[in-house]
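S.K.: When you get a sec, could you give me coordinates for this:
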Amino acid sequence: MANVLPAERRLEVLAALVNGTSIRAASRMTGVHQDTIGRFGQAIGEGCARLHDRLVRDLTCPLVDLDEMHSWCGRRQVHVDPAQHDAATSGEQWIWAAICRTSKLVIAWHVGKRDQESADALVEDVRARLTVMPQITTDGLGLYAQPIAANFGRAAPYMQTVKNFTARPGKPGTSEKFAVERGVDFIQKRAVFGTPDPAKATNYAIERANLTARQWNARLRRRTLAFSKKLSRHRAAIALHYTYVNLCHLPRNMRGTPAMAAGITDTVWSLQELMDAALAEPAGKKPEPQPLAIPKPEGAARELPAGRGWLRVLPGGSAPSAPTAPQSPPVVPVAASPEPEPPPSQPPPERRRMVQLSLFGERESPIGGDDGGIQ
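M.R.: You can find the predicted model right below:
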């Protein structure tokens, strides 16, 4: 018991960690050794991951955004020597996250490399926590298409928002390194699967969540020395941040926490409640995929049998009119054929001379001659 921190001191350390303070800074603020703070942060982060698995499941999220965020672990080098460092745990580590846009709830996250295995792990975790087919929006990364088709089907409404960057001249007076800046020229939306609504395809919610993570987690800041040195503690710090945001944080323009908006809890959790629940949370089972219900589309629609979907009226159509008595088809008048024109006038045929044979051997006499008879 002599090596266990008092509850008041642990609460001070936790408050420092969730508000963007590094381990060394938290040690200077609280007087607790940095190794003790590291072990405590890992224990409470792993408990937050188990708590998240128990609470965040059976969700009805209509809009889901997915994105990935860059971070460092072990050492700030892209290429490491496998003989000295483990390539899987050193260098770049990407944080894959999914958020419900309507409630701002972080549904799932995964820490790993920027490869197909990490994309599959995130999408599988998201699918296991949902009970309603959502509209999915991602950036232009092609690693999402395969797991979305495998877990949600090719009929799932999935759209990509692709940012197109252009080089622009930097501000006058800057160094040569910043003489050219890259800016977003325009964003292109393209449907990958299903029939997504382009007006609802955006990544602003997950981009804002990434900004909050970099602000409140010292390990994720750019150009810092506070990055994680061990992958296990890096994953624990990510779990602590997302669980704290879901259960304890009140976003701007919202009356409750994301967990309250999603129907998971009905109160705002305090730091004391989060710490007690995370440290006491036992190991449990991960959520398993449940059948997905297809939500009713907006406007006039008719449900198909056996929950196969909906028939909806497309824009520009007209509603069917009431049935009427059958009518005979209209008689189409047939134009009379024109009378044939008379042939052009021809000169009268020449009068041919008709010869009558004589029965008695007299000489031939033309009919109609001058004498008018037979001679």
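
S.K.: from here on, contacts and neighbour counts on C-alpha atoms
M.R.: OK.

S.K.: Could you count how many residues lie near P82?
M.R.: 10 (other C-alpha atoms under 10 Å).

S.K.: what does A236 give?
M.R.: So A236, with other C-alpha under 10 Å, has 19 neighbours.

S.K.: Which of the three states applies to the closest residue to it other than its chain neighbours?
M.R.: Closest residue to A236 in three dimensions, ignoring its sequence neighbours and counting by C-alpha to C-alpha, 6 or more residues apart in numbering: G45, at 4.0 Å. The three-state label given to G45 by DSSP: H, G, I helix; E, B strand; the rest coil is helix.

S.K.: A277 versus G45, what's the distance?
M.R.: 11 Å (C-alpha to C-alpha, to the nearest Å).

S.K.: neighbour-wise, which of the two wins?
M.R.: With neighbours defined as other C-alpha under 10 Å, G45 and A277 compare such that G45 has more, 27 against 16.

S.K.: Surely the more buried one and A237 touch.
M.R.: Yes: using C-alpha atoms under 8 Å, G45 is in contact with A237, at 5.8 Å.

S.K.: Which elements pack onto the helix or strand in which R39 is found?
M.R.: R39 belongs to helix 34-55 when assigned by DSSP states H and E. When contacts are defined as 3 or more C-alpha pairs under 8 Å, 6 or more residues apart in numbering; DSSP states H and E, helix 34-55 packs onto helix 7-18, helix 23-30, helix 231-247, helix 271-280.

S.K.: For I99, find the nearest of these.
M.R.: helix 231-247 (10.4 Å; C-alpha to C-alpha).

S.K.: same for the closest one, what does it pack against?
M.R.: Against helix 231-247 (3+ C-alpha pairs under 8 Å, 6+ apart) you get helix 7-18, helix 34-55, strand 106-112, helix 258-261.

S.K.: The structure of the following sequence is requested for comparison with the preceding one:
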Amino acid sequence: MQHPRLVSPGSFCWNQDCPDYGKVGHGNIIKFGRTQKGTQRYRCKTCSKTFVQTKGTVFYGRHHSQETILECLAWLAERSSLAAIHRVKGIKEETVLDWLKEAAKHVEEIEALLLANYHLTRAQLDALWTYVGHKGERGHLEEEERGTFWRGTIIDIDTRLRVGRAIGKEEGEVATALMAKLKARGHPDSPPAIASDGEGSYREAMVKTWGKAPKYAGRGRRPRRRQAQPDWHYLQVIKNRSGNRWKGITIKVVYGDPEEVLNLLGEHTAYVERTHLTSRQMNGRLVRKTLSFSKRREMLEASCAWEDWVYNLTRSVKTLRIEAGNGRGRWQPRSPAMAAGLTDHIWTVKELLMTVVAPDVTNTK
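M.R.: You can find the predicted model right below:
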């Protein structure tokens, strides 16, 4: 079922001084004509304030039509570049960038709500290489906001849902950020079962995030160094190469009983590697050789946030389909969010942009 706070903008009063502020389906909102552009207007019967249907969305207060904004943002998740959109639609690149920033903020609010207490049984983590401004070649020095970067991803093995991302200059930085997100989102005390490659300092990040110092025995110095806990499950898939030649893989069980870990996690990181291929197909900024690479880090971060939730909510994954149960052998397609129980249908991009997070008024008087 869909989260009760994910609603259309016309479902509640936006006036914070109204006694019925944020109350969804309270019966105080009525239709109140349309604007000159045809946008539906609403009125709150309690405070008499009016607002339009696009309130709280990327469409609010824009000169361009909803259809134009929708098309441009949808194309960004189909590997299109800003230059290509400008050539086809005649929209300035700076304008589309502004829409992308607002769309990223919008989906991050949805992400924070849906994943606030999302519990994983088993996950795969990995990071892909990308760059901002330049690749650090031909005399270009690495800078804090420019040069090579790593885009890390956490994927739920069972639902293919992308449950976290991080962007950083070093893989160790990305690993620490990903573990922090897992801890903040449903795993405050211990990590889920994790599979990763042999890079990225994930082992150290796990200990830093969830490790505990041994109990003090009463003699000598009190132990302070954090250690892994007995209930952890962590596996590394180490890729062996000699120069550029592939030599095979080595499976290393880092934490947990080997037989139990292998049965739980398998011997691969195929799901997260496959979702990285999807990322490079959806997000033109992540293509290895391209002219549409990010020029600013903030736009790389915005595009990755937008891409993640277009994938999670609007894309069906063939391996997630289930039998429709109509007796004719047909299949029901499912998105990762459907498989995770976060929604009951595959969203459209318009629905994603027109769905807002209602205020939490449960604890207000």
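
S.K.: Would you report the TM-score computed for these chains?
M.R.: Overlay of the two chains. TM-score (TM-score structural alignment, normalised by the length of structure 2): 0.67; 264 aligned residues with a C-alpha RMSD of 2.3 Å.

S.K.: quick one on the thing from earlier: report the aligned residue range of structure 2 for the following helix or strand past the helix holding R39 of structure 1.
M.R.: Following helix 34-55 of structure 1 in sequence order, the next helix or strand is strand 63-73 (DSSP H and E). Residues 122-132 of structure 2 are matched to strand 63-73 of structure 1 when aligned by TM-score structural alignment.

S.K.: same thing with stretch 21-29 of structure 1?
M.R.: Aligned by TM-score structural alignment, stretch 21-29 of structure 1 falls on residues 80-88 of structure 2.

S.K.: ok, now stretch 224-236 of structure 1?
M.R.: Taking TM-score structural alignment, stretch 224-236 of structure 1 hits residues 290-302 over in structure 2.

S.K.: Let's see the distance spanning that stretch from one end to the other.
M.R.: End-to-end distance for stretch 290-302 of structure 2: 18 Å, by C-alpha to C-alpha.

S.K.: and that stretch, which residues are buried?
M.R.: Neighbour-count burial for stretch 290-302 of structure 2 flags 292-295, 297, 299-302 (criterion: 16 or more other C-alpha atoms under 10 Å).

S.K.: Pick out whichever of the residues you listed sits closest to V52 of structure 2.
M.R.: Using C-alpha to C-alpha, the buried residues of stretch 290-302 of structure 2 come closest to V52 of structure 2 at A302, 26.1 Å.

S.K.: Surely that closest one and W99 touch.
M.R.: No: A302 of structure 2 is beyond contact range of W99, at 10.3 Å (criterion: C-alpha under 8 Å).

S.K.: what does stretch 95-102 of structure 1 correspond to over in structure 2?
M.R.: So stretch 95-102 of structure 1 sits over residues 151-158 in structure 2, by TM-score structural alignment.

S.K.: Between A302 and W99 of structure 2, which contacts overlap?
M.R.: Jointly contacting A302 of structure 2 and W99 under the rule C-alpha atoms under 8 Å, 6 or more residues apart in numbering is no residue at all.

S.K.: ok now stretch 46-63 of structure 1, how far from the chain's centre?
M.R.: Using C-alpha atoms, centre = their mean, to the nearest Å, the mean C-alpha position of stretch 46-63 of structure 1 is found 20 Å from that of the whole chain.

S.K.: Distance check, the residue mapped onto M354 of structure 2 from structure 1 against P282 of structure 1.
M.R.: Taking TM-score structural alignment, the alignment pairs M354 of structure 2 with D276 from structure 1. Going from D276 of structure 1 to P282 of structure 1 by C-alpha to C-alpha gives 12 Å.

S.K.: now swap in A145 of structure 1 and tell me
M.R.: According to C-alpha to C-alpha, A145 of structure 1 and P282 of structure 1 sit 35 Å apart.

S.K.: quick one: which of these two has more around it?
M.R.: Neighbour tally, A145 of structure 1 and P282, criterion other C-alpha under 10 Å: the higher count belongs to A145, 20 against 11.

S.K.: Let me see the contact set for that one.
M.R.: V192.

S.K.: Trace it over to structure 2, please.
M.R.: So A145 of structure 1 corresponds to R203, using TM-score structural alignment.

S.K.: again, but for N253 of structure 1
M.R.: N253 of structure 1 maps onto T319 in structure 2, by TM-score structural alignment.

S.K.: May I see the buried residues of the match of stretch 21-29 of structure 1?
M.R.: In stretch 80-88 of structure 2, counting by 16+ other C-alpha under 10 Å, buried: 80-82, 85-86.

S.K.: before we move on, what about stretch 91-105 of structure 2?
M.R.: Buried, per 16+ other C-alpha under 10 Å, within stretch 91-105 of structure 2: 91, 93, 96-97, 99-105.

S.K.: if I look at the residue nearest to A236 of structure 1, how far off is S270 of structure 1?
M.R.: Shown here: G45 of structure 1 relative to S270 of structure 1, a distance of 16 Å by C-alpha to C-alpha.

S.K.: Please apply the same query to D35 of structure 1.
M.R.: Counting by C-alpha to C-alpha, the gap from D35 of structure 1 to S270 of structure 1 is 25 Å.

S.K.: what about the helices in the stretch 101-250 of structure 1?
M.R.: Taking DSSP state H, counting those that start in this stretch as the test, the helices found in the stretch 101-250 of structure 1 are 116-128, 145-152, 204-216, 231-247.

S.K.: Redo the ones you listed as JSON lines? Include distance to E12 of structure 1.
M.R.: Converted to JSON lines, those look like this (distance: least, C-alpha to C-alpha, whole Å):
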{"stretch": "helix 116-128", "distance to E12 of structure 1": "33"}
{"stretch": "helix 145-152", "distance to E12 of structure 1": "41"}
{"stretch": "helix 204-216", "distance to E12 of structure 1": "16"}
{"stretch": "helix 231-247", "distance to E12 of structure 1": "15"}
